[in-house]
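*Asks:* Sequence and predicted structure, then a few things I'm wondering about:
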Amino acid sequence: MDRDPIALQHRAVETAVEDSGLDWTFIRPGMFATNALWWWREPIRGKGVVRLPYPESQTAPVHEKDLAALAVTTLRQPGHERRAYTVYGPESLTLRQQVEHIAKAIGRPIPINVISVTEAREELGRTMPPVGVEVIVKQWTARNGTPAQTSTLVEKITGRAARRFAEWAIDHAGDFS
């Protein structure tokens, strides 16, 4: 978290809340599954192809329904005050595997073209702010061929197994069609 500019911004807000004297609970998601919409919705809808610099880069996407369930549980049940939860998805998947899950959900193949990091920055910059582009490219580079950290926190706190990316893809198939 120390060098990630987005995490630094979040931490500044957390520090202010901690210093306020109010009770607080922080939920810190790793990679949102919904980031796939930023990255791939338009390419899949438009040309039906995903272009990536590192298709074997791995992430552990978190379904937004799991984040909502965590928030509800921690707000309604005692014992979560002044606690911070870092949440990762239940499985480490390559970007290629994530695209394959989307392809299965929409019922058609989605080819992947490998591109340069420069091209990826340019393309991501069409849908994301520059700071987001740099964070994503840095993470993809670091996680290329390396499993991402996963977590069982959703199940431990909510009592329900975390949703896998394949389920997220089914839930969002209409966004890619």
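*Replies:* Perfect, thanks for sending it.

*Asks:* drop to CA atoms for contacts and neighbour counts, all remaining ones
*Replies:* OK.

*Asks:* where do the helices sit along the protein?
*Replies:* 5-19, 35-46, 64-76, 95-106, 117-124, 130-142, 153-158, 165-171, 173-176 (DSSP state H).

*Asks:* Now do the shortest one: which elements does it pack against?
*Replies:* Spelled out, it's helix 173-176. The contact analysis (3 or more C-alpha pairs under 8 Å, 6 or more residues apart in numbering; DSSP states H and E) places helix 173-176 against helix 35-46, helix 95-106.

*Asks:* and the first one, how far from the chain's centre?
*Replies:* Helix 35-46 has its C-alpha centroid displaced from the chain centroid by 14 Å (C-alpha atoms, centre = their mean, to the nearest Å).

*Asks:* buried stuff in it?
*Replies:* The neighbour-count check on helix 35-46 (16 or more other C-alpha atoms under 10 Å) flags 36-37, 39-44 as buried.

*Asks:* packing partners for that helix?
*Replies:* Using 3+ C-alpha pairs under 8 Å, 6+ apart: helix 35-46 touches strand 50-52, helix 173-176.

*Asks:* can you list the residues that contact the last one?
*Replies:* In other words, helix 173-176. Residues from elsewhere that reach helix 173-176, judged by C-alpha atoms under 8 Å, 6 or more residues apart in numbering: 37, 41-42, 44-45, 102, 105-106.

*Asks:* closest to residue 164 among these?
*Replies:* Nearest to residue 164 among those, counting by C-alpha to C-alpha, is residue 102 at 12.2 Å.

*Asks:* The closest residue to that closest one other than its chain neighbours and residue 101, how far apart?
*Replies:* Excluding its sequence neighbours, the residue lying closest to residue 102 (C-alpha to C-alpha, 6 or more residues apart in numbering) is residue 169, at 5.1 Å. Counting by C-alpha to C-alpha, to the nearest Å, the gap from residue 169 to residue 101 is 6 Å.

*Asks:* more neighbours, these two?
*Replies:* When residue 169 and residue 101 are compared for neighbours, residue 169 comes out ahead with 25 against 21, by other C-alpha atoms under 10 Å.

*Asks:* Would you mind measuring from the more buried one to residue 136?
*Replies:* Plainly put, residue 169 is 20 Å away from residue 136 if you go by C-alpha to C-alpha.

*Asks:* adding another structure so you can compare the two:
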Amino acid sequence: MLRNSYCTDFRPKYYETRNIRQAEGCAMYLVTGATGVIGRPLVETLLAEGVEVRAVTRDPHNAGLPAGTEAVAPEAIPTALKGVRGLFVHPRAAKDSIEELLRLAADQGVAKVVVMSAINVDDDPDHQPSRFNGDRNTEVERAVTGGGVPWVAVRPSSFAMNTLGMWRGQLALGDTVRGPYPGFAEAVIHERDVAEVIARALLDDSLLGRKIPITGPEALRLDELVPIIGEVIGRPLRFQEVPAEMAAQAMTRNGLDAGFVQALMARYQRETQRPATVTDEVAKILGRPARTFADWVTDHKGAWS
């Protein structure tokens, strides 16, 4: 904890101005996408550091954010940026208004913008499956890094959380996950590691101007990930390979965008032949090893039942 670096008084006084409270003697940070997979643990991490947090959410009254968080609606952002030292830009939350958001931040004297994109952000757009689900990581990161306000870009690998969406349905029916390309490997990352690196980027000026690729501690094949889940939850789970075409048809029938599925299959095929990217940036920045996939499964054990 570095609380004394950010606040002169851990019990700040507030006054009301247009329904936006102002903290006296304590740094204020604005988080977009505050109720999502990254936003919620980021808010918790910043509060634990002793700073003040304004959290942007479409439903401030029902966001369920931690005590001490100031929830604000998107339309309140122009006022909510007053007195803010650092801004976190979530690419999904800001993709349609990034230029205006950055202009407002500059006008209000925000000292720093931290943007989350993805480890594949420099790849050909057709090689970024998430674009078919509406993500615009490349455009949002470029806007931030070219926007004139000091910045940090955090580029995480695939979230370990994605395994829930891929496999929970199958594991509700049995102990076998069926899918293509069992040899595809990546160093999936725990969402809390992502949030803690982003918090450090907001609080630590030594990271300014960096594009930081962060990953889990080791690359694991798909047919290695499934047995790890089984070890944690106490079931004999296994991965069974099926043809890519069959898997793609099943994914499309289950409602996934056909473009996304095609891009994902192409990525599996392309990257099965390449060494997976693994970095030690989480350990360097946080001073501890990145959480393992087994750690992540343990933290979400109840979600698999």
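*Replies:* Done, it's in. All values reported here derive from a predicted model rather than from experimental measurement.

*Asks:* before we move on, back to that, including distance to residue 8 of the first structure, could the helices and strands packed on helix 173-176 of the first structure go into CSV?
*Replies:* Shown next, in CSV, are those (distance: least, C-alpha to C-alpha, whole Å):
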stretch, distance to residue 8 of the first structure
helix 35-46, 19
helix 95-106, 25
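
*Asks:* Residue 123 of the first structure: which of the helices and strands packed on helix 35-46 of the first structure is closest?
*Replies:* Across these, residue 123 of the first structure has its closest neighbour in strand 50-52 (8.7 Å, C-alpha to C-alpha).

*Asks:* check the fit of that closest one onto the second structure and give the mean distance.
*Replies:* Strand 50-52 of the first structure: mean distance to aligned residues in the second structure after superposition is 0.8 Å, counting by mean C-alpha distance after the TM-score superposition for the first structure.

*Asks:* And residue 113 of the first structure, what's its match in the second structure?
*Replies:* Alignment note (TM-score structural alignment): residue 113 of the first structure maps to residue 240 of the second structure.

*Asks:* Isn't that match up against residue 177?
*Replies:* Yes - taking contacts as C-alpha atoms under 8 Å, residue 240 of the second structure lies within contact range of residue 177: 6.0 Å.

*Asks:* Compare those two and say which is more crowded by neighbours.
*Replies:* Using other C-alpha under 10 Å as the criterion, residue 240 of the second structure and residue 177 rank with residue 177 on top: 22 against 15.

*Asks:* What lines up with the more buried one in the first structure?
*Replies:* Checking TM-score structural alignment: residue 177 of the second structure goes with residue 50.

*Asks:* Against residue 81 of the first structure, how distant is that match?
*Replies:* Using C-alpha to C-alpha, residue 50 of the first structure is found at 42 Å from residue 81 of the first structure.

*Asks:* Minimum distance to residue 76 of the first structure: which of the helices and strands packed on helix 173-176 of the first structure has it?
*Replies:* Here helix 35-46 is closest among those (C-alpha to C-alpha), at 27.9 Å.

*Asks:* Quick one: neighbours of residue 79 of the first structure, just the number.
*Replies:* Neighbour count for residue 79 of the first structure, taken as other C-alpha under 10 Å: 10.

*Asks:* cool, residue 221 of the second structure as well?
*Replies:* Using other C-alpha under 10 Å, residue 221 of the second structure is surrounded by 17 other residues.

*Asks:* And for residue 3 of the first structure?
*Replies:* Using other C-alpha under 10 Å, the number of residues around residue 3 of the first structure comes to 8.

*Asks:* Okay, it and residue 126 of the first structure: tell me how far apart.
*Replies:* Remark: distance between residue 3 of the first structure and residue 126 of the first structure (C-alpha to C-alpha) = 24 Å.

*Asks:* got it, and residue 135 of the first structure?
*Replies:* Residue 135 of the first structure sits 15 Å away from residue 126 of the first structure, going by C-alpha to C-alpha.

*Asks:* Between the two, point out the one with more neighbours.
*Replies:* residue 135 (16 against 12).

*Asks:* residue in the second structure matching that one?
*Replies:* When the second structure is aligned by TM-score structural alignment, residue 135 of the first structure is paired with residue 263.

*Asks:* so its match sits right up against residue 124, yeah?
*Replies:* No - in this structure residue 263 of the second structure lies outside contact range of residue 124 using C-alpha under 8 Å: 11.3 Å.

*Asks:* before we move on, back to that, for residue 12 of the first structure, which of the helices and strands packed on helix 173-176 of the first structure is the nearest?
*Replies:* Nearest to residue 12 of the first structure, of these and by C-alpha to C-alpha, is helix 35-46 at 22.8 Å.

*Asks:* With the second structure overlaid, report how far the closest one is off on average.
*Replies:* Mean deviation of helix 35-46 of the first structure relative to the second structure after superposition (mean C-alpha distance after the TM-score superposition for the first structure): 1.1 Å.

*Asks:* ok and that helix relative to helix 95-106, angle-wise?
*Replies:* Interaxial angle, helix 35-46 of the first structure versus helix 95-106 (axes from the mean of the first three to the mean of the last three C-alpha atoms, to 10 degrees): 60 degrees.

*Asks:* Next up, the contacts around residue 32 of the first structure.
*Replies:* Residues in contact with residue 32 of the first structure (C-alpha under 8 Å, 6+ apart) are 61-64.

*Asks:* 6 Å - rerun?
*Replies:* Applying C-alpha atoms under 6 Å, 6 or more residues apart in numbering to residue 32 of the first structure gives the contacts 61-62.

*Asks:* Can you tell me what it aligns to in the second structure?
*Replies:* By TM-score structural alignment, residue 32 of the first structure lines up with residue 159.

*Asks:* From residue 216 of the second structure, how far out is its match?
*Replies:* Between residue 159 of the second structure and residue 216 of the second structure the computed distance is 9 Å (C-alpha to C-alpha).
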